[in-house]
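Peer 1: fold the following, please.
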Amino acid sequence: MKIKKIKIENYRLLKQFSIDLEEIMSLVIGKNNTGKTSLLTVINSFLNGSDKSRFSFDDFNIDFKNDLRALIEGELPQEEDYKSVGIKLKLFIEYNEADNLANISRVMMDLDPKNRFIVLGFEYCMTYESLVKIKQKYAEFQANEATKLAGDENYRKRDIFYFLKVYQGQFFKSSRKSIEYNRIDEIENEDKFIDLDEEKISTKDIISFKFISAKRSVTNKENDKTLSGQTSEIYNETEKTDEQNEKIEQFKEELISTDYALSEIYETLFEDVVEKVRLFGGIKSNDSTIKIESSLQHRELLSGNTTVMYKHNDTSLPEYNNGLGYMNLISMIFQIEILIQEFKKKKDEKPADINLLFIEEPEAHTHPQMQYVFIKNIKSLLDQGIVREDGDNRKLQTVITTHSSHIVSESNFDDVKYLKKEDENNVIAKNLVDLKKQYETDLTQYQFLKQYLTISRAEIFFADKAILIEGDTERILIPTLLKKIDKVEERRYAAMEEKDTKLPLSSQNISIIEVGAYSQIFEKFIEFIGIKSLIITDLDSVGDDTKKCRVAEGTSYSNDALKLFFNNATLNQLKAFTIDDKKIKKNGEVWEVEVNGNLCVVYQTMENTVNARSFEDAFIQINREFINGRKEDFRGLKNREFFDVATNDSYKLAEECIRKKTHFALDILYHTNEDFTNWEIPQYIKEGLLWLK
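Peer 2: Next comes the predicted model:
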């Protein structure tokens, strides 16, 4: 039995949200403020929270708040046309022939063996009756506000949102249901349900939910005993074997013996202070006489009596001497162990059918290598499930949220769920495995993309924007180009005595991805993640013999990405395109020009009456003087004397004078002045970066 899907309505950014869960582990990723923590809190509020403190007005989605205002301020709808509105959570639970159906039998709406689903619905909603009452209450509130305003012209009138913050708790009520579900059409029939509250049916035996929050208490201050305290919790929660119980009895006997010995020592040790207390006297003799005794056997075993030490060479050091990263990792493993013991329940109780564990941001305080180690090992740990001594074992279903590209890179591609903002008030979840369907015509491309993203460039999932580049030259230079653009724009706005309202490029969350000659393979992925992306590529002109040549002599081009994104446009058409022609958007299977498109593809353009073929060609064309003055110091050059011949154009110099492209790029960086003013950015890159900004 497992949770197959979760749907959420009107909770913060989760307006109409749906996410699929994997059987063992689901890795939920996305940028900041895309609802990862909200997913945790709404589940916890419904499954573990109390009715009184469940939700506040600020938990409502912003669009829903406006809908609620319109509903309260507008005409009262007919009761038959009204559906309860509010925050909703639906858990789609799938079962199979091997599962024990005892706990879910009372909530099953369909006995068709092909429809092995139950849908549990949890709601915090306003009924029709409550709508009538809240409209009456709001009318009274408005009348009261009008009276106050008439009596005091300086009175600040309070609006409906203030009213709802104060009173919404009186009109929204929690409820639990089992909802009829059509598996074939994947539709929930909310008009047909079992009222779990009315029938007094508990869901605690069906699903148990626990979590490890990102706000963990572990520190490395000297008085911190987080790990030591957790060992006591693990002990108290762990189911004991007969052998362990025998050892515990031996432990207790040793404690009793130690108590006798310590009590005798205490009698001498505290003799003076005991006598001082006795001298204060009382109503009768010995009224204020005290005795200090050892009571180890009466204390909770291990509670406060254990210290986690760690080994350093041949020495044991206390836990607070360890780094925060290690302490966080150890603490998390301890917490997982504690929660697994809680999932097991006591001997006379049965574990729930579904045990859902949520781990929030395990990467806190840990360096990349440790993050790799964590994600590599966590799945095997979770895969062990919940193992009891009596053989009643259950699976553990886990959701992990992360901002770490290192964790993503070591994860199974099929486990990843990508959260993306559709608009300011709504987030959607995408399964990365669904990308496979879009690459059905060429699964080799999908395999390449899958390997490349998980091994090399997972940070793109957490970026606001992306730059896809061809090779090492651009990779080395792009950060400097961003800074140079920022400097140029800063000076331009200063000259106009205006303020640039756009954030500097170097301060934006931009991921730079090296894709070589494969940017066309990333086409579906770019569309999938939906972030603003710039592709910087080369024109790659060729002649009739398909060999590379100057753009002026070319009859075609060999760049497959340009053929894809510009629908096999001719070389002459590409040369004539303006920057607006290079802003595009996917329409069906075809990329079309769209000024407001999310993708821009740039390549060399006409500059100083010459259209370059490559970056090196374009750079030399407009920065020949910069290179000439330093050519002896440029380690990436050969045939330096060619620069002295005026008739040698930039194409010839790029082809015959550059020893190694990466060294040439490093030469540019090394000889750049502090203000980035002694060379120019090729026009095509400048246009692309300004568009991205």
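Peer 1: contacts and neighbour counts: CA atoms only from here.
Peer 2: Fine.
Peer 1: could you find the closest non-adjacent residue to residue 5?
Peer 2: Nearest residue to residue 5, sequence neighbours excluded (C-alpha to C-alpha, 6 or more residues apart in numbering): residue 20, at 4.3 Å.
Peer 1: tell me the contacts of the one you found?
Peer 2: 4, 5, 6, 417, 431 (C-alpha atoms under 8 Å, 6 or more residues apart in numbering).
Peer 1: please provide the structure for the following sequence as well, for comparison with the first:
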Amino acid sequence: MLLKEITIQNYRKFKNESFSMADDITLLAGANNSGKTSMINLIASIMQNGKTPFYISDIPVSLSKQWVDEVYDTFICCFSKYEDKLSTVERIVSKLFSTESSSLKCDLIIPATSIRFKIDYYENDDIRKFADFIMDLNPNNKSFYFEYSFQPTNISFGQALEDNYKKLYARYKKIQSLEDPTSKVEQFKEVILSIYEASILEKCYFSDSNYLDKVEIEVSTFRRLFNFKYINAGRPLDDQSNGNFKSLSKNMVELATHNEKLGALLEDLPDQILSPIQDAKIIDEVRAASVTGLSNAIKTIAKASGGNTGSMILNIDINEETITSLLNQITNTKYQYEGYVLNEASQGLGYSNMIYILLQLETYKRRIDPLLVNLFVIEEPESHMHPQMQRIFGKYLKDYYLQKKIQGLITTHSGEMVRITEMKNLRVSRPLNHLESKIYDFSTFKKSLSGDTTLDTFYDWFYEIGFSDIVFADRVILYEGDTERLLIRKLLTLDTYEELNQKYIAYVQVGGAYAHKYSKVINFLKIKTLILTDLDYKKDAATVEAVEESETTNATINSYYGESKGKKSPTVLDLYKWKEKGENELFGGLALVSFQGETEQYARTLEEAMLSKFYKFNVLEKKDRNFWIQQRIADKLIYTVPNPVKPKRDDSNTDEKYSIRDIVKHTENKKTDFMYSVILKGLIEKMLPNYIKEGLEWLQK
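Peer 2: So this is what the prediction gives:
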């Protein structure tokens, strides 16, 4: 039995989100405040014993606000009839609930919060515990469908309204008596919402595949179908001897009791301990002492109760349970290292966290029941671990789940955990705004690549290199080289880009030949992305006319232009116009391809654009060699001025004029040094090309 799909509707930040579950381990990644923890806590509450805590705040705030605003007039209208309490309650309930049934298909009730579970089985699985929940008799359908919902009925809502009627009616009277009742209106609405919360009932159903034909079952019946274990992020780790700590010691004792030899020993141990105690007549002495010590108190109590109080004694009861408890109290986890014995707490929380999780997994493995859905959930296993340890432990966890055939769900905000997980097993929770999040199922993304071997291979490679940064990012910047990275990093420390610097930005270094391959993931994750690339037209284009007629060799620009305009080989002039019209903004505003435009004065690279901006002439214009030498000394910039070409014997003239392009060409091996000199001399704003400035301003919006 395997849990194959979970759908969450109208719960906190999730309006209607589904994600599939892998047969082995599913990784749910997301930044803080993306909703993953609250969702896992809800699933844990549903699958474990006890009433699931559910509050009005668990309903998406947009839904609850819309509902209370809509029904406000209904409540006011019903109260204005000045009928008695029961009549008013009945009138309100009849307005909100169209029928006496609990089908709840009524516009004046907040759509139910529901969690749906699709459970699959294989041909050779024993389904005796699930057989009663078969809705579809199609032999090809090997799935069970369950829905767990939270919503009031007309009866529960009416009862809650009766219980809070006095408070609500008092708010109504205040509204009627004030000239400006704004604040009291809000208080009135708050009471309505509290009534709604008090009336919410949790119910469980099994259903057909469309979740339309449903049969209610007991909540306890549903929970008995799962063997569920949940380790939350707030797990205790210290090995303290006080209170409820010594977590590793207790777990190791519990695990050790499954050992056959130790189990047999524990069975015999009570008798072995009890025998010498009996021989020494310790039990008789304890009983006698207890009677003597309590005799006065017993006599006093006996008088008050008619003399019918029996004698009270202390007794010694030694059994397997008390021996295990004793082992828990007297046993401590130690680490042996080169002849030294260290306490549990000496190893640090990261190590203790790892051992604790492994002990829980090993204990759980022994309790797996093939007749149930076995699911082991770990919240943020990377807690207290440094990145390398996260990676090693994450890989071990992955292998462990596979070897032991345990289905698991792990939540994380660790890039290392993402890297060691296959893309098809990754699910990502991302906030769309402050009120809503979406879950992206990368098993579907991976399937979408299956028809393109080249792209599929590219994403396998990219996944291991830089994909995890994109998963958690608010914004993405794709750039070409080290100089771009240095420039952008420094720029984002400026006050101008303070708002952008507060966001989590993924910096992905990628050449112009590959940047366009990121289109699919940008579109899939709906993440705002700036693509900084070079115009890269032919280097030998030495005149304005030649430049404008030249074609770019940049595969990314050609690809995006071709998709936008239907022309595969645009000229530089075509690209200038494309950019000027804003057509380089792609995917409905998700991405911007930013490259050197007309304002960069025919520059084809970043360095050319920077020097052109600083010296205020185009990259084709030539200057005397002495000009470049003097400027380099004055500005203290690092770039190479070419040496003059030696003249032939019959030619005494030497061409000593060089363009910006010549300077950049000869500085090819010192690009990083050039950028360092720009930054260290504080010239970064004066030399900032417009195409980068415009791109960052777009990304900041």
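Peer 1: coming back round to it: among the contacts of residue 20 of structure 1, which are in strands?
Peer 2: Judged by DSSP state E, these include 4, 5, 6, 417, 431 as members of strands.
Peer 1: let me have these in CSV, extended by distance to residue 248 of structure 1 and neighbour count.
Peer 2: Output for those, formatted as CSV (distance: C-alpha to C-alpha, whole Å; neighbours: other C-alpha atoms under 10 Å):
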residue, distance to residue 248 of structure 1, neighbour count
4, 42, 16
5, 44, 16
6, 44, 19
417, 45, 24
431, 49, 20
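Peer 1: in a markdown table: the residues you listed, plus distance to residue 625 of structure 1.
Peer 2: Listed next are those as a markdown table, based on distance: C-alpha to C-alpha, whole Å:
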| residue | distance to residue 625 of structure 1 |
| --- | --- |
| 4 | 64 |
| 5 | 63 |
| 6 | 63 |
| 417 | 51 |
| 431 | 52 |
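Peer 1: residue 468 of structure 2 and residue 433 of structure 2: what is the separation?
Peer 2: Counting by C-alpha to C-alpha, to the nearest Å, the gap from residue 468 of structure 2 to residue 433 of structure 2 is 21 Å.
Peer 1: higher neighbour count, these two?
Peer 2: With neighbours defined as other C-alpha atoms under 10 Å, residue 468 of structure 2 and residue 433 compare such that residue 468 has more, 21 against 10.
Peer 1: apart from its neighbours in sequence, what residue is nearest the counterpart of the more buried one in structure 1?
Peer 2: Correspondence of residue 468 of structure 2 to structure 1, assessed by TM-score structural alignment: residue 458. In space, not counting the residues next to it along the chain, residue 458 of structure 1 is nearest to residue 405; the distance is 5.0 Å by C-alpha to C-alpha, 6+ apart.
Peer 1: so what's the residue count around the aligned residue in structure 2 for residue 400 of structure 1?
Peer 2: With TM-score structural alignment as the criterion, residue 400 of structure 1 lines up with residue 410 in structure 2. Applying other C-alpha under 10 Å, we find 21 residues neighbouring residue 410 of structure 2.
Peer 1: whichever strand or helix holds residue 410 of structure 2: average distance to aligned residues in structure 1?
Peer 2: Element membership of residue 410 of structure 2, judged by DSSP states H and E, is strand 408-412. Mean deviation of strand 408-412 of structure 2 relative to structure 1 after superposition (mean C-alpha distance after the TM-score superposition for structure 1): 0.7 Å.
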